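Engineer: model the structure of this input:
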Amino acid sequence: MPTVVLIRHGRTTANVAGVLAGRTPGVGLDDIGREGAAALAARLDAVHPAVVVSSPLERCVQTATAIAGGREVVTDDGLTECHYGDWTGRSLTDLRREKLWKVVQEHPSGVVFPSGESLRAVQRRAVDAVRARDAALGAEHGPGAVWFAVSHADVIKAVLADALGMHLDHFQRLVVDPCSVSIVSFTERRPFVLRVNDTGGDLGFLRSPARRRRRATRGDAVVGGGAGDAR
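Structural biologist: Below is the predicted model:
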């Protein structure tokens, strides 16, 4: 079967502001996000994907266009962001005060966002979309095909959890930063996870206690994925 390169969109102003953008229209890449997408394009230049697929949201389409090398970008609603419902547009600081926040952290398979989507539904439609397209590309291009799927942090984490055989309740243990690459190769017997959250950058953030504290505040995962370590 083919290999899918799961790519999170570049950084946005909403990521930096600590706002849960969700499906809010018009949220595009900031300057660092555009730089990250250009750097990612250079990293992927030697790869010739059979197709570049993207969430329809602007930040993903911008990232996908940057790495597509002139190829057509196909959008797929199965890769779109979680519908966070009434949480959309609110600050993460405020959301941490909600009772549901603790459930999101500890029992995500039981979460249904108010007036929005459940995380189980996110995983189901994202995994179905990835596996169906992977199978179709395998039939058309053969088992050596590679394709790009540009999406969002929680969506990619849900797909990775499925590939790793993890229960959804453990998916908050995964981190998916802006412009990161995670790679899954599906086979008839099992998926193989070849990379997770590969940003190809240096590890300088490990020297900074302040950044480590930001990443690990109260042990909570950042809903929506956060801004990563670039500042």
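Engineer: going by C-alpha atoms from here, please, whenever you check contacts or count neighbours.
Structural biologist: Fine.
Engineer: all strands for this protein, in order.
Structural biologist: Using DSSP state E, the strands of the chain run over 3-8, 52-54, 73-75, 146-151, 181-186, 191-198.
Engineer: dump these to TSV, plus distance to A38.
Structural biologist: As requested, the strands of the chain are exported to TSV (distance: least, C-alpha to C-alpha, whole Å):
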stretch	distance to A38
strand 3-8	13
strand 52-54	16
strand 73-75	16
strand 146-151	14
strand 181-186	14
strand 191-198	16
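Engineer: same list (those) but as JSON lines, adding mean neighbour count and distance to L119.
Structural biologist: Shown next, in JSON lines, are these (neighbours: other C-alpha atoms under 10 Å; distance: least, C-alpha to C-alpha, whole Å):
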{"stretch": "strand 3-8", "mean neighbour count": "26", "distance to L119": "18"}
{"stretch": "strand 52-54", "mean neighbour count": "27", "distance to L119": "20"}
{"stretch": "strand 73-75", "mean neighbour count": "19", "distance to L119": "21"}
{"stretch": "strand 146-151", "mean neighbour count": "26", "distance to L119": "15"}
{"stretch": "strand 181-186", "mean neighbour count": "21", "distance to L119": "20"}
{"stretch": "strand 191-198", "mean neighbour count": "16", "distance to L119": "20"}
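Engineer: alongside the first, I'd like the structure of this one:
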Amino acid sequence: MTEILLVRHARSSANASGVLAGRVKGVHLDETGKDQAKQLSLALANVPITGLVSSPLDRCMETARAIGANHPNISLTKNSDLIEMDYGLWSGLKLSVLSKRKEWSAIQSTPSQVRFPEGESFLEMNARVNQAIDDVFAQYSKGKKRQIIAIFTHGDVIKAIIAHSLGLHLDAFQKIVVDPASVSILRQEGNSRFVISQNIRADGIESSLGVRKSAATVGGGDGSSNSRVR
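Structural biologist: Model prediction:
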């Protein structure tokens, strides 16, 4: 059994100022973000993490290093396929300005039809990040030992991964909420993949990993560990 913790980076200076950061360099965690990363680190300290993988951007690496401090024997690996979407000419601009542009409506309702000027399309981003997740699952699912891999990445990236894992069309991914410093959990058992938890805060991580069922149940189950379909 392999589980991936999809960790959105803690709050950055761009989040605080309402800027679409994209891949702009020099975007770091602000003071609130540093505190969020610390709380995540404490929440994950007793979780038996076996892998740490991060987008190469500073805000993700800073969040990852905070968690990694409590897991000194696990190396942190950068994965460029988990980097933020390339928003092209929109990068670094205020969301309050961008939301008034004619493309905004399509971004919210039919993102599968959108490409950012001199940037990436949502379809390209979706294919890139979900292939990366498939690769991580394949890498860590070779043995029988339980594997828990923490992946530090970005809001739109995580939304696309969750939508794909649920079998949703990409156009539905804007209905998924992923807050800064939140954790969403995927589980792979054989050829089956489950979304165990989504957009949870630090204090809900351990219970999601330790209590939730690992297979679909008749009627949705009662939340107990023995409610699995046999």
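Engineer: can you give me the TM-score here?
Structural biologist: In this superposition the chains share a TM-score of 0.84, using TM-score structural alignment, normalised by the length of structure 2; 201 aligned residues with a C-alpha RMSD of 1.4 Å.
Engineer: hmm, back to that, and of the strands of structure 1, who's closest to L164 of structure 1?
Structural biologist: Closest approach to L164 of structure 1 among these (C-alpha to C-alpha): strand 191-198, 6.9 Å.
Engineer: mean shift between that closest one and structure 2?
Structural biologist: Compared with structure 2 after fitting, strand 191-198 of structure 1 has a mean deviation of 0.6 Å; criterion: mean C-alpha distance after the TM-score superposition for structure 1.
Engineer: residue range for that strand in structure 2?
Structural biologist: Matched against structure 2 by TM-score structural alignment, strand 191-198 of structure 1 falls on residues 193-200.
Engineer: please apply the same query to stretch 170-180 of structure 1.
Structural biologist: With TM-score structural alignment as the criterion, stretch 170-180 of structure 1 aligns to 172-182.
Engineer: any buried residues in the matching stretch, and which?
Structural biologist: A172, F173, Q174, I176, V178, D179, P180, A181, S182 (16 or more other C-alpha atoms under 10 Å).
Engineer: which helices and strands sit right next to the helix ranked longest in structure 1?
Structural biologist: In structure 1, assigned by DSSP state H, the helix with the most residues is helix 119-141. Using 3 or more C-alpha pairs under 8 Å, 6 or more residues apart in numbering; DSSP states H and E, the elements in contact with helix 119-141 of structure 1 are helix 153-164.
Engineer: name the helices or strands packed onto the helix it packs on?
Structural biologist: strand 3-8, helix 119-141, strand 191-198.
Engineer: between those, which one is closest to G165 of structure 1.
Structural biologist: Going by C-alpha to C-alpha, the one of these nearest G165 of structure 1 is strand 191-198, 9.0 Å.
Engineer: got the contact list for the closest one?
Structural biologist: With C-alpha atoms under 8 Å, 6 or more residues apart in numbering as the test, strand 191-198 of structure 1 has contacts from 160, 163-164, 175-177, 180-186.
Engineer: hang on, A10 of structure 2 packs against A181?
Structural biologist: Yes: assessed by C-alpha atoms under 8 Å, A10 of structure 2 is found in contact with A181 at 4.2 Å.
Engineer: quickly list what's touching both of these two.
Structural biologist: Counting by C-alpha under 8 Å, 6+ apart, the residues touching both A10 of structure 2 and A181 are G33, Q36, A37.
Engineer: most neighbours among the residues you listed, which one?
Structural biologist: For the shared contacts of A10 and A181 of structure 2, the largest number of neighbours (other C-alpha atoms under 10 Å) sits with A37, at 26 neighbours.
Engineer: rewinding a little: pull the most distant pair out of the buried residues of stretch 172-182 of structure 2.
Structural biologist: That would be A172 and A181, which, of the buried residues of stretch 172-182 of structure 2, are the farthest apart (C-alpha to C-alpha) at 22.3 Å.
Engineer: one step back: what are the buried residues along the longest helix of structure 1?
Structural biologist: So, applying 16+ other C-alpha under 10 Å, buried residues of helix 119-141 of structure 1: 119-120, 122-127, 129-131, 133-135, 137-138.
Engineer: picking that back up, tell me which of the helices and strands packed on helix 153-164 of structure 1 lies nearest to R23 of structure 1.
Structural biologist: So among these, helix 119-141 is nearest, using C-alpha to C-alpha, at 13.2 Å.
Engineer: counterpart of R90 of structure 1 in structure 2?
Structural biologist: Using TM-score structural alignment, R90 of structure 1 lines up with L93 in structure 2.
Engineer: so who does that match touch?
Structural biologist: V19, L20, A21.
Engineer: I figured the last one hits S91, correct?
Structural biologist: Yes: between A21 of structure 2 and S91 a contact is recorded at 5.6 Å, counting by C-alpha under 8 Å.
Engineer: of those two, who's got more company?
Structural biologist: Neighbours per residue, other C-alpha under 10 Å: of A21 of structure 2 and S91, the larger number sits with A21, 23 against 18.
Engineer: map the more buried one across to structure 1 for me.
Structural biologist: Using TM-score structural alignment, A21 of structure 2 lines up with A21 in structure 1.
Engineer: excluding its backbone neighbours, what's nearest that match?
Structural biologist: G89 (5.2 Å; C-alpha to C-alpha, 6 or more residues apart in numbering).
Engineer: same deal with A163 of structure 1?
Structural biologist: P191 (5.5 Å).
Engineer: cool, T110 of structure 2 as well?
Structural biologist: D171 (5.0 Å).
Engineer: so what's the one you found up against?
Structural biologist: S109, T110, P111, S112.
Engineer: which among those residues count as buried?
Structural biologist: T110, P111, S112.
Engineer: alright, that wraps it up for me.
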